[in-house]
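> predicted coordinates and the sequence they were generated for:
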Amino acid sequence: MDRRSILKHAGIAGVLAAGAAPAVHAQAAIRWRLTSSFPKALDTIHGAADVFARKVNEMSGGKFSVTVHAPGELVPAFGVVDAVQQGTVEAGHTAPYYYFGKDDTFAMGTAIPFGLNSRQLTAWYYDGNGLKLFREFYDQYNIVNFPGGNTGAQMGGWYRKEIKTLADIKGLKMRIGGFAGKVLARMGGVPQNIPGGEIYQALEKGTIDATEWIGPYDDEKLGFQKVAKNYYYPGWWEGGAQLDFYINKAAYNGLSAENKAIVETAASHAHTMMQAMYDARNPAALKRLVAGGAKVLPFPKVVMDEAFKQSMALYAELSASNPNWKKIYADYSNFRKDQNLWFRFTDAQFDRYMQSAKL
């Protein structure tokens, strides 16, 4: 009997007994390292990378694993772009606006002052042109990006002294994330870009006069309320701050179609989970902060108006000088205009009524 007949008529036991088993090539396990910009103590923002890694492992049956590394373990907190671009690591999880020094366009990947809120930004990325435009932009950095979580609208930060007029902004040394510092500087403030794990010490020592981070849940963990009692809102510079998963282009292109789908799905799951955690945990944390003596205060309208004016002027200047910014911001701003028109009749009105109702 020839080999073809054996394969046709014998069961698997017979095939093995006849020594005619077809060759089986086991797929090599994939091991990626992901570096985060955020300390492990923050289970929300650092936790999004853990969610991503866990889902990749689960969906691949353990054949594709991702290990998550805190700042300093492999690269510094703000070294993610360089590490992914150069292939030092396969992946990173960070806030794009940390890298506005390379190109101001990075900032739109996270949040710009008076920009899109979290739902609007997700809509622009997934059903608008956001992801397409940023894929083109990041290609020059050897990076493939995926949305990797959103904080929702943030608080406006912790201040040693109350902010009553524009004069109180003059000379204010404030830790403020990335690009928004440009607007603060135009208002007379002195922005400081400090990693999350180093902010408390700077505020405690008086190296800075104020800081913003995210919102009640994380801020409470970092202990800012112990050294500054004035807690302002809203964070006009972060109406919906998005993080990204950055993947080295060669590493991503080397994946099978199945593993590319796993990466995409794990990232979108982490994206959803991160904001869910913030929305679920911030209310109780805010109550605890207030009970502990925090004074929750709105920014004066004159401060908001000046911040808006300076933001729009900055965007006009960048559109005139930076082709990358001009291309993406044109689409972003048109999308923002339509979104604000729609939300004005729906979410904004509904939310305003519900927040005034006695439940």
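Here it is on my side, so go on. Remember, predicted model here, so these are calculated numbers, not experimental data.

> make it CA atoms for all contacts and neighbour counts henceforth
Fine.

> tell me which residues in the lengthiest helix in the chain are buried?
The residue-count maximum for a helix in the chain (DSSP state H) belongs to helix 257-291. Residues 259, 262-267, 269-278, 281-282, 285-286, 289 are the ones in helix 257-291 that count as buried (16 or more other Cα atoms under 10 Å).

> please apply the same query to stretch 60-72.
60, 64, 65, 66, 68, 69, 70, 71.

> help me confirm that the second one comes into contact with residue 53.
The one in question is residue 64. No. Residue 64 lies out of contact with residue 53 (Cα atoms under 8 Å); the separation is 9.2 Å.

> residue 212 versus residue 218, what's the distance?
11 Å (Cα to Cα, to the nearest Å).

> reformat the buried residues of stretch 60-72 as TSV; add distance to residue 105 and secondary structure.
Shown next, in TSV, are the buried residues of stretch 60-72 (distance: Cα to Cα, whole Å; DSSP: H, G, I helix; E, B strand; the rest coil):
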residue	distance to residue 105	secondary structure
60	34	coil
64	32	strand
65	32	strand
66	29	strand
68	27	strand
69	26	strand
70	26	coil
71	24	coil
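
> A further structure is provided below for comparison with the first:
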Amino acid sequence: MKRRDFIKVTGLGVAGAATVAAPAIAQSMPELKWRLTTSWPKSLDTLHGGAELMAKAVGEATDNKFQIQTFAAGEIVPGLQVLDAVQNGTVEMGHTAPYYYFGKDPTFTFGSSVPFGPNMRLNQAWFMLGGGKELLNEFYKSYNVTSLLAGNTGCQMGGWFRKEINSVDDLKGLKFRIGGFAGRVMQKLGAVPQQLAGGDIYPALEKGTIDAAEWVGPYDDEKLGFYKVAPNYYFPGWWEGGPMLVALINLDKWNALPKHYQFVLEQAGHLANNWMMARYDQANPLALKKLLAVGTKLRPFPATVMEASFKAAKELHAEVAASNANFKKVYDSLTSFSNNGYQWFQVAEVGYDNFMARHSQV
């Protein structure tokens, strides 16, 4: 065959394939309209904004054939009922922190973070490449949901306190809004944990219904106004070293999705995840400076409180693992992965970050 004839044939072949393939692909994309409810108020443009970004990306990637409408906490169901709404099919999916549902089974805590668990990068690496996604989704099956990675806040703050915390004794009787499994650790130290959705925290703190509250970090905390009623801002949030946020999807709806829609949805979750991590790294430094400028008192938890908390957390993990096979399976996987990770981190990452932090003081 002559070269000119070959080009004509292959050119026609490609053109012909494109002519046939385009309608076939279009026809294989059904029009779907889903509803997504979140655990967050609309005012939090990081958390709720991550869900909105995910939904927008799905629409743009499918020519709006797959549309997802987002609803803030309380618009369809309260913020702490997202799992139930997805499980029973009230909505197709939700954006939430699975540790909110630890009361159903402590294993839910691993979908976000476990007290004294890994940092943001190690938590994400475990979920994506260390078997975490597979272990968690196997567990979620019994609740008729599956999960996709859809956010991470980075290491959180230890919360806002009316009074100073100078020793473990200061935690006794303290009514502390704290999310998920970490509340049980605080209970071991004498605190009285309270689980409240984000939008309910400020009124409770203002009225004195609670004595202290943790949420996320400077950017979100400033928006919610906690500094106005509790001046002492503690760090670190040892219960959330790198908490993941996920999209929970009704399992029947997920299984019915065309494969390319499943792929698009998962990639949209990764987009939201990466965006959220970058957004917090961008916004938290400036927000902290603003909080300090209006009189916020930044304080580290005393070493005695940190050590007592670590001991109580490890005791609780062992107690739960002894009676809950699902918890033990996931905990062993995560702990092994993060221990290996921290052995590497201390070689280069920690040393470098500590050096740069010392030379970045303003």
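Yes, it's here. What you see is a predicted model, and the numbers here were worked out from it, not measured in a lab.

> mean distance between the longest helix of the first structure and the second structure after superposition?
Compared with the second structure after fitting, helix 257-291 of the first structure has a mean deviation of 0.6 Å; criterion: mean Cα distance after the TM-score superposition for the first structure.

> now that helix: how far from the chain's centre is it?
With Cα atoms, centre = their mean, to the nearest Å as the basis, helix 257-291 of the first structure stands 10 Å off its chain's centre.

> in the second structure, what residue corresponds to residue 149 of the first structure?
With TM-score structural alignment as the criterion, residue 149 of the first structure lines up with residue 151 in the second structure.

> apologies, that question was intended for residue 330 of the first structure.
Per TM-score structural alignment, residue 330 of the first structure is aligned with residue 332.

> what number of residues lie near its match?
11 (other Cα atoms under 10 Å).

> repeat that for residue 164 of the first structure.
Around residue 164 of the first structure there are 14 residues (other Cα under 10 Å).

> then residue 225 of the first structure?
Neighbours around residue 225 of the first structure, by other Cα under 10 Å: 23.

> need the counterpart of it in the second structure.
Under the alignment by TM-score structural alignment, residue 225 of the first structure pairs with residue 227 in the second structure.

> what about its match, distance to residue 211 of the second structure?
Relative to residue 211 of the second structure, and taking Cα to Cα, residue 227 of the second structure is found at 13 Å.

> endpoints of stretch 249-264 of the first structure, how far apart?
By Cα to Cα, the extent of stretch 249-264 of the first structure from end to end equals 14 Å.

> pull up the aligned stretch in the second structure for it.
Mapping stretch 249-264 of the first structure onto the second structure (TM-score structural alignment) gives residues 251-266.

> which residues touch that stretch?
The contact list for stretch 251-266 of the second structure, computed with Cα atoms under 8 Å, 6 or more residues apart in numbering, reads 29, 54, 58, 61-62, 66, 87, 92, 141, 144-146, 148-149.

> can you count the residues close to residue 73 of the first structure?
Applying other Cα under 10 Å, I find that residue 73 of the first structure has 11 neighbouring residues.

> please apply the same query to residue 224 of the second structure.
With other Cα under 10 Å as criterion, residue 224 of the second structure counts 18.

> list the residues that contact residue 195 of the first structure.
Residues in contact with residue 195 of the first structure (Cα under 8 Å, 6+ apart) are 37, 38, 77, 78.

> what about whatever residue of the second structure lines up with the second one, how many neighbours?
Same thing as residue 38 of the first structure. Here residue 38 of the first structure is matched to residue 40 in the second structure, going by TM-score structural alignment. By other Cα under 10 Å, 26 other residues sit near residue 40 of the second structure.

> just give the nearest non-adjacent residue to residue 40 of the first structure, would you?
residue 46 (5.8 Å; Cα to Cα, 6 or more residues apart in numbering).

> cool, residue 113 of the first structure as well?
In space, residue 113 of the first structure is closest to residue 237, 3.6 Å off (Cα to Cα, 6+ apart).

> in the first structure, what stretch matches the helix or strand containing residue 205 of the second structure?
Remark: residue 205 of the second structure resides in helix 198-207, with elements defined by DSSP states H and E. Alignment of helix 198-207 of the second structure against the first structure: residues 196-205, by TM-score structural alignment.

> the match of stretch 249-264 of the first structure: how far from the chain's middle?
Mean C-alpha position of stretch 251-266 of the second structure versus that of the full chain (Cα atoms, centre = their mean) differs by 21 Å.

> which SS class is the nearest residue to residue 221 of the second structure once chain neighbours are set aside?
In space, residue 221 of the second structure comes closest to residue 215 once its chain neighbours are excluded; the distance is 6.6 Å by Cα to Cα, 6+ apart. Under the three-state scheme (DSSP: H, G, I helix; E, B strand; the rest coil), residue 215 of the second structure adopts coil.
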